[in-house]
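In: Fold the stuff below for me.
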Amino acid sequence: MNSSHPHFQLGNTSALAAVQIDSLVKEFKPTRDFAQKNPEKINERGTVSAIDGLSLTAHRGEVCVLLGANGAGKTTTLACAQGLQKPTSGTVQLLGENPWGASPELRARVGIMLQDGGLPQAMRPIPLLKHISSMYQNPLKVDEIAERLGIHSFNGTTIRRLSGGQKQRVALAAALMGRPEVLFLDEPSAGLDPQSRNVVFEIIREQKEKGVGIILTTHLLDDAQRLADDVYIVDAGTVVRHGSVQELLAGEDSNHKRLTFTLADKLNTQRLTDRLGSDVTLIHLSDHHYALEGQLSPGVIAQLGAELEQQNLMPVSLELSQRTLEDVFLEISGRDIQ
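Out: Modelled structure (predicted):
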């Protein structure tokens, strides 16, 4: 993949928000089987609320990341924002217009990359991109974007037979083809090798610099932390936390830190826990790998050192850091599989 490439050109943009969602509600009629197994989820109207009063603003020239566990409401929110589903109530504005029943002119200004397909399975990548290109007045050059994303190397294979990462590259190229003003990206780096991920990140940054509004969903929280300007964490169909990465990591206490350490032998965790105050939690990560999390002070570090001396344990490694976006997400959504 070639990353030395001139920036793609973008059409006219304004200060208008890319996506504006206010008090969105989306309800579905449940199947009989679902209603029997989940009676607590059925409201008085006999429907299920997938989205319950969600509000969100995605700005031009920024990457807005939507996070949530499976079933939290991310997919339904984006489907309403893209005009694929009609809200039960609330308002959705895409580039200042209602996306439900959107005109071809509005749809031409929006790029959508879906992780779970949407591409004709029997076509080869380059002919597909050329077909998509023919639908736009001022498309990207197919060979240019195909070279950038390394698509020529697997053009002899139909979409059906591509690997997950290869399909993602084709889907991204298709979403970019019309030089969109708003770009929806679903798991853009899933299945990619490190070189491909770097090129995709580079393209996302370039689009952002041109004023494109980017709405991104991912389960790779390291990627979210690296790319996001704004983060919305969704649970049970509503926003439970919102802010920049820095704001979310700081939380209510900017002194919250994490010290991970690996030992050559097993630690007596109860003895160390007895030394620590209630503001610090000892976590046994795996084997001889541990973490201290909370109000870490020089005194806490000294207590750790004293206990390791008592147990005659020498650390193999020590790393002090602030908590990550993954830590924040797990605090909110829980650590159990959903």
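
In: CA only for contacts and neighbour counts going forward, please
Out: OK.

In: Distance from the chain centre to the longest helix seen in the chain, please.
Out: If you go by DSSP state H, the chain has its longest helix at helix 194-209. Distance of helix 194-209 from its chain centroid, counting by Cα atoms, centre = their mean, to the nearest Å, is 14 Å.

In: swap in stretch 54-72?
Out: Between the centre of stretch 54-72 and the centre of its chain there are 8 Å (Cα atoms, centre = their mean).

In: Tell me the buried residues in it?
Out: Within stretch 54-72, the residues scored as buried using 16 or more other Cα atoms under 10 Å are 54-69, 72.

In: ditto for stretch 323-335
Out: 323-326, 328-329, 332-333.

In: Strands of the protein, residue ranges please.
Out: All strands of the chain, identified by DSSP state E, fall at 19-28, 48-58, 63-67, 89-94, 110-113, 182-186, 213-217, 230-235, 238-243, 256-263, 280-286, 289-295, 315-322.

In: that older thread, which positions in the longest helix of the chain come out as buried?
Out: Buried residues in helix 194-209, counting neighbours by 16+ other Cα under 10 Å, are found at 196-197, 199-201, 203-208.

In: got it, and stretch 20-34?
Out: Those would be 20-21, 24-27, 30, for stretch 20-34 by 16+ other Cα under 10 Å.

In: Pull up the distance across stretch 63-75, start to finish.
Out: One end of stretch 63-75 to the other measures 17 Å (Cα to Cα, to the nearest Å).

In: Run the chain-centre distance for that stretch.
Out: Distance, stretch centre to chain centre, for stretch 63-75: 7 Å (Cα atoms, centre = their mean).

In: Just the residues contacting it, thanks.
Out: Stretch 63-75 has contacts (Cα atoms under 8 Å, 6 or more residues apart in numbering) with 50-51, 58, 208, 213-219, 224, 227-238, 329, 333, 338.

In: on that earlier part again, can you say which of the strands of the chain is nearest to Val170?
Out: Closest to Val170 of the strands of the chain is strand 110-113 (Cα to Cα; 9.3 Å).

In: now for the closest one, which elements pack on it?
Out: Applying 3 or more Cα pairs under 8 Å, 6 or more residues apart in numbering; DSSP states H and E, one finds that strand 110-113 makes contact with helix 164-176, strand 182-186.

In: Please give the structure of this sequence too, so both can be compared:
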Amino acid sequence: MTTAIEVTDLRKEYGDKAAVDGLSLSIRTGEVFALLGPNGAGKSTTVEILEGFRKRTSGDVSVLGHDPAHASREWRERVGFMLQSTSDQMLLTPREAITHMGRLYPNPKPTDELLDAVGLKEKADVKPRTLSGGMRRRLDVALALVGSPELVFLDEPTTGFDPEARRHFWALIESLKDAGITVLLTTHYLDEAEHLADRIAIINDGQLAALDTPAGLRAKAIDSVVTWTENGTQRRTVTPTPTATLRELLAATEGEVADLAVTKPSLEDVYLEIIGGNE
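Out: Sure, this is the predicted structure:
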């Protein structure tokens, strides 16, 4: 399997502060890779370096086989960028914006196809300032995809989306994966990362704190939670041996145990444990 992004011992320093501190990771071609971390962890700085918008202090970075610090026009034509507020101040309609942006690329996606894919078909000819925040984010997604990129960076793409719009967006990302496009996604929505990502990297204090599949990260949780009702009172215990706990509970209870449930910690629980509550 080929590699779309390779990062080795990446550092970015501001004075005596290391925003990124020796980060190494590899992203495979065609995978959806989620980058998570609390505010100030260094993920935005890392992504900006990968996009070629920020210089690194040291380390090696390869994106689609090239150093983004010396990116050519041909390299940028292969990469799609979704920034945090691309369309907020735009005066063009979504149709005009996508058509105009498409002229900058040798192989643009059809405008109507993109409008339909991001759910803006019925708003194609209105000014962006009249769109809701979620709809402007949809336009940002379309502008990132207009050049038919091999790799796309999506920075907090569903901020402001309602639940239905998020689900439509998830389907769009899944279609990108089916087409072999590599996606680097930053998000604060743990359910989004769990649903979309093949692998998740968690950055904390500028360093890689964890890297695994969503299932692999959940498996790092040792304890399970056992809950039940006893004499009208909700009981709860956290244990690394839920089977033994259940045996003890059943032995001490006559008849059925009311409201008995055994649950493993969620990805969010594991994430908060990894970052030490720094979110």
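
In: what's the most distant pair in the buried residues of helix 194-209 of structure 1?
Out: Maximum pairwise distance in the buried residues of helix 194-209 of structure 1, criterion Cα to Cα, is 18.5 Å, between Ser196 and Lys208.

In: Ala17 of structure 1 against Val92, yeah?
Out: No: with contact defined as Cα atoms under 8 Å, Ala17 of structure 1 does not count as touching Val92 (11.4 Å).

In: These two: which is more packed in?
Out: Taking neighbours as other Cα atoms under 10 Å, Ala17 of structure 1 and Val92 compare with Val92 leading, 27 against 17.

In: which one in structure 2 is aligned with that one?
Out: Under the alignment defined by TM-score structural alignment, Val92 of structure 1 is paired with Val61 of structure 2.

In: Can you give me the first-to-last residue distance of stretch 55-65 of structure 1?
Out: End-to-end distance (Cα to Cα), stretch 55-65 of structure 1: 14 Å.

In: In structure 2, what range does that stretch match?
Out: Under the criterion TM-score structural alignment, stretch 55-65 of structure 1 matches residues 24-34.

In: what does stretch 215-223 of structure 1 give?
Out: Stretch 215-223 of structure 1 corresponds to residues 184-192 in structure 2, going by TM-score structural alignment.

In: quick one: contacts of that stretch?
Out: With contacts defined as Cα under 8 Å, 6+ apart, stretch 184-192 of structure 2 is touched by 32-37, 43, 151-157, 170, 193, 267-268.

In: how close does the closest residue to Arg28 of structure 2 other than its chain neighbours get to Val47 of structure 2?
Out: Spatial nearest neighbour of Arg28 of structure 2, chain neighbours left out: Thr3 (4.3 Å); criterion: Cα to Cα, 6 or more residues apart in numbering. Counting by Cα to Cα, the separation of Thr3 of structure 2 from Val47 of structure 2 is 17 Å.

In: go on, Met82 of structure 2?
Out: For Met82 of structure 2, the distance to Val47 of structure 2 (Cα to Cα) stands at 11 Å.

In: Ok, Arg218 of structure 2 next?
Out: Look at Arg218 of structure 2 and Val47 of structure 2: by Cα to Cα, they are 25 Å apart.

In: Next: Ser58 of structure 2.
Out: From Ser58 of structure 2 to Val47 of structure 2 the distance is 15 Å (Cα to Cα).

In: isn't Glu307 of structure 1 right up against Leu272?
Out: Yes: assessed by Cα under 8 Å, Glu307 of structure 1 is found in contact with Leu272 at 6.2 Å.

In: Find the residues that touch each one of the two.
Out: With Cα under 8 Å, 6+ apart as the test, Glu307 of structure 1 and Leu272 reach no residue in common.

In: Next, report how far stretch 85-104 of structure 2 is displaced from the centre of its chain.
Out: With Cα atoms, centre = their mean as the basis, stretch 85-104 of structure 2 stands 24 Å off its chain's centre.

In: Next up, the contacts around the residue lying closest to Ile51 of structure 1 once chain neighbours are set aside.
Out: Using Cα to Cα, 6+ apart and skipping the chain neighbours, the partner closest in space to Ile51 of structure 1 is Gly237 (3.9 Å). Going by Cα under 8 Å, 6+ apart, Gly237 of structure 1 touches 49-54, 72-74.

In: Go again with 10 Å.
Out: Contact partners of Gly237 of structure 1, counting by Cα atoms under 10 Å, 6 or more residues apart in numbering, are 24-26, 49-54, 68, 71-74, 76-77.

In: ditto for Ile222 of structure 2
Out: Contacts of Ile222 of structure 2 were listed using Cα under 10 Å, 6+ apart, and they are 238-241, 264-265, 270.

In: Kindly recompute the last result at 6 Å.
Out: Residues near Ile222 of structure 2 by Cα atoms under 6 Å, 6 or more residues apart in numbering: Pro240.

In: Then Trp228 of structure 2?
Out: Counting by Cα under 6 Å, 6+ apart, Trp228 of structure 2 makes contact with 234-235, 258-260.

In: Can you tell me, leaving aside adjacent residues, what's nearest to it?
Out: Leu260 (4.3 Å).

In: what's the distance between that neighbour and Arg247 of structure 2?
Out: Distance from Leu260 of structure 2 to Arg247 of structure 2, counting by Cα to Cα: 12 Å.

In: Tell me which of those two has more neighbours.
Out: Leu260 (15 against 10).

In: Please report the distance of the more buried one from Val63 of structure 2.
Out: 50 Å.

In: would TSV of the strands of structure 1 with distance to His152 of structure 1 be doable?
Out: Formatted as TSV, these follow (distance: least, Cα to Cα, whole Å):
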stretch	distance to His152 of structure 1
strand 19-28	34
strand 48-58	34
strand 63-67	28
strand 89-94	34
strand 110-113	19
strand 182-186	22
strand 213-217	26
strand 230-235	34
strand 238-243	40
strand 256-263	43
strand 280-286	43
strand 289-295	44
strand 315-322	41
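
In: closest one to Ile132 of structure 1 among those strands?
Out: Of all these, strand 110-113 sits nearest to Ile132 of structure 1, with 11.5 Å by Cα to Cα.

In: mind checking how far the residue in structure 1 that Val79 of structure 2 lines up against is from Leu183 of structure 1?
Out: Aligned by TM-score structural alignment, Val79 of structure 2 pairs with Val110 of structure 1. Per Cα to Cα, Val110 of structure 1 is found 6 Å from Leu183 of structure 1.

In: Neighbour count: these two, which is higher?
Out: A count of neighbours by other Cα under 10 Å puts Leu183 above the other of Val110 of structure 1 and Leu183, at 26 against 22.

In: For stretch 212-232 of structure 1, buried residues please.
Out: Buried, per 16+ other Cα under 10 Å, within stretch 212-232 of structure 1: 212-219, 221, 223-225, 227-232.
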